[in-house]
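Trainee: Pasting the sequence and the predicted model now:
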Amino acid sequence: MFRYVPLAALMIAAAPATAQQGDLAAVQRHLQGVTTMTAAFSQTDRTGKVLTGTLTWKQPGNIRFQYEKGVPLLIVAEGGALTFIDYSVRQVQRWPIRNSPLGVLLDPKRDITRFAKLVPGGADDRIVSVAARDPQHPEYGTITLVFVRNAAAPAGLMLQGWVALDSQNNRTTIRLSNQRFGVPVAANAFKWNDPRRSTARN
């Protein structure tokens, strides 16, 4: 059992240089080793507003952020696209996954050594932080993935969350808990109701 570490501390605490060799490769192996994962998440935006919900992740290319009851939002990645649905105003926005910071999570075949680097930091060698951005497309934003070493997780790393910055420097922080790997995921887990054609809710 690991002690609680605030995400802000995780962001600035990475393994010392002597322990960093192979960590980026381990992150790559983790992303390739995940078949499915579920977790509880909390999301904090740039204003400090916090929303919670359940994350469902299935490789390759599928993720669902199911927000808590009463929040009319849904984020789903499937079929190469990331979709944001706001049921309160019947609005749908879609863009290619590769154009989103989440692309680093959802395409395990990508060689992350070409666009990601370890974040240098303090002396807590349990923590591995990796910052990823496409230097050819800064408008896609950046993402910093935060892992804690855990022998029970794929490649010995447990994804704790991430911090995403969009091209306007808006920050969104995701913290995960109760991570479970290799769990069954229904075939329709990444389907969603289009509010433009229906009054149905997610």
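Mentor: Cool, the structure landed.

Trainee: going forward, measure contacts and count neighbours with C-alpha atoms only.
Mentor: Will do.

Trainee: Helices of the chain, start to end?
Mentor: 7-12, 17-20, 23-33, 103-106 (DSSP state H).

Trainee: Would you point to the one among these that's packed deepest?
Mentor: Among the helices of the chain, the stretch with the highest mean neighbour count (mean count of other C-alpha atoms under 10 Å) is helix 103-106, at a mean of 24.

Trainee: Now do that one: which elements does it pack against?
Mentor: Helices and strands touching helix 103-106, by 3 or more C-alpha pairs under 8 Å, 6 or more residues apart in numbering; DSSP states H and E: there are none.

Trainee: Can you give the contact residues for that helix?
Mentor: 31, 59, 60, 61, 62, 63, 97, 98, 110, 112, 132 (C-alpha atoms under 8 Å, 6 or more residues apart in numbering).

Trainee: Pick the one among the residues you listed closest to residue 184.
Mentor: residue 59 (12.4 Å; C-alpha to C-alpha).

Trainee: tally of neighbours for that closest one?
Mentor: For residue 59, the count of nearby residues is 17 (other C-alpha atoms under 10 Å).

Trainee: didn't it look like it was pressed against residue 36?
Mentor: Yes: if you go by C-alpha atoms under 8 Å, residue 59 and residue 36 touch, sitting 6.4 Å apart.

Trainee: Against that first model, consider the following:
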Amino acid sequence: MKLFRIALPAVLSAAVFAASALPAAAEKLSMAEISTYLNAIKSAQTRFVQVNADGSQSTGTVFIKRPGRARFEYDPPVDALVMAGGQQVAIFDPKSNAGPTQYPLRRTPLNLILARRIDLSQARMVVGHGEEDGMTTITAQDPKNPEYGTIRLFFSHEPVTLRQWIITDGAGDQTKVILGDFDRDVELGSAMFSIPTETRKRLGE
């Protein structure tokens, strides 16, 4: 099971998650404005719709605790879990009796928005800065490891809000995540992002 590519055909309405379009003439946000917004997110949660590379869709809830931690809980019948914590990303497959599949967080584009300090003006990090459907778009990559892929972030304006992202992996496959409204500054326990704790729990240890 590949990172953020858990597939399930479903009939879903993404309308409730869609960003409010701004006039096409709206000036795009600066990289400094977006960096300030992202750095202000310490903890948050929201619902999401994920559109996989094969066109299938799934839903769930994402919890973010910066720096370095995220938890994607998928709704039934998928019931999968993707977790970032301890500098690792783990994929827990409910159909597997083995431990999770793990990757270094630094090898995923998601690392860019979970970093301790985000500075989109860093040399070679941003490879695209534009406007689409009234939203500002930023395409970023790890400047030291561009082969890991890119993440394209979409921001609405007034107030600045992250609405969706598209991750393109090293093979060119894309996964889109459409976000709902964020609940900010929520209490999220550290155990939610502990891969060893989750592994023991699932293995009944």
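Mentor: Now that the structure is in, tell me what you want to look at. Just so you know, these numbers come straight off a predicted model, no measurement behind them.

Trainee: After superposition, what is the TM-score?
Mentor: Scored against TM-score structural alignment, normalised by the length of the first structure, the superposed chains reach a TM-score of 0.79; 186 aligned residues with a C-alpha RMSD of 3.0 Å.

Trainee: would you list the helices of the first structure in JSON lines and tack on distance to residue 79 of the first structure?
Mentor: Output for the helices of the first structure, formatted as JSON lines (distance: least, C-alpha to C-alpha, whole Å):
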{"stretch": "helix 7-12", "distance to residue 79 of the first structure": "31"}
{"stretch": "helix 17-20", "distance to residue 79 of the first structure": "35"}
{"stretch": "helix 23-33", "distance to residue 79 of the first structure": "18"}
{"stretch": "helix 103-106", "distance to residue 79 of the first structure": "11"}
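
Trainee: Quick check: the gap between the closest residue to residue 90 of the first structure other than its chain neighbours and residue 70 of the first structure.
Mentor: Leaving aside its chain neighbours, residue 90 of the first structure sits nearest to residue 195 (4.9 Å; criterion: C-alpha to C-alpha, 6 or more residues apart in numbering). Residue 195 of the first structure sits 16 Å away from residue 70 of the first structure, going by C-alpha to C-alpha, to the nearest Å.

Trainee: cool, residue 197 of the first structure as well?
Mentor: Distance of residue 197 of the first structure to residue 70 of the first structure, computed by C-alpha to C-alpha: 21 Å.

Trainee: Can you tell me, leaving aside adjacent residues, what's nearest to the counterpart of residue 178 of the second structure in the first structure?
Mentor: Matched across to the first structure, residue 178 of the second structure falls on residue 175, judged by TM-score structural alignment. Nearest in space to residue 175 of the first structure, with sequence neighbours left out and distances taken as C-alpha to C-alpha, 6+ apart, is residue 161 at 4.4 Å.

Trainee: which residue lines up with the one you found in the second structure?
Mentor: Residue 161 of the first structure maps onto residue 164 in the second structure, by TM-score structural alignment.

Trainee: contacting residues for that match?
Mentor: Residue 164 of the second structure neighbours (C-alpha under 8 Å, 6+ apart): 153, 154, 155, 176, 177, 178, 179.

Trainee: so can I have TSV of the contacts of helix 103-106 of the first structure showing distance to residue 41 of the first structure?
Mentor: What follows is those, written out as TSV (distance: C-alpha to C-alpha, whole Å):
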residue	distance to residue 41 of the first structure
31	18
59	18
60	20
61	19
62	16
63	13
97	20
98	22
110	25
112	24
132	21
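
Trainee: Check which helices and strands the longest strand anywhere in the first structure is in contact with.
Mentor: Taking DSSP state E as the criterion, the first structure has its longest strand at strand 171-181. The elements that strand 171-181 of the first structure packs onto, with contact taken as 3+ C-alpha pairs under 8 Å, 6+ apart, are strand 36-44, strand 157-165.

Trainee: Give me the contacts around the first one.
Mentor: So the one you mean is strand 36-44 of the first structure. Strand 36-44 of the first structure is contacted by residues 49-59, 172-185 when judged by C-alpha under 8 Å, 6+ apart.

Trainee: rerun that using 6 Å as the cut-off
Mentor: Here strand 36-44 of the first structure makes contact (C-alpha atoms under 6 Å, 6 or more residues apart in numbering) with 50-58, 172-182.

Trainee: again with stretch 122-138 of the second structure
Mentor: By C-alpha under 6 Å, 6+ apart, stretch 122-138 of the second structure touches 21-24, 28-29, 139-143, 152-156.

Trainee: Name only those of these that count as buried.
Mentor: Among those, those classed as buried by 16 or more other C-alpha atoms under 10 Å are 28, 29, 139, 140, 141, 142, 152, 153, 154, 155, 156.

Trainee: Out of those residues, give me the two with the largest separation.
Mentor: 142 and 156 (23.7 Å).

Trainee: can you map out the strands along the second structure?
Mentor: 43-51, 57-65, 69-74, 81-85, 88-92, 101-104, 126-132, 135-141, 150-156, 161-168, 174-179, 183-184.
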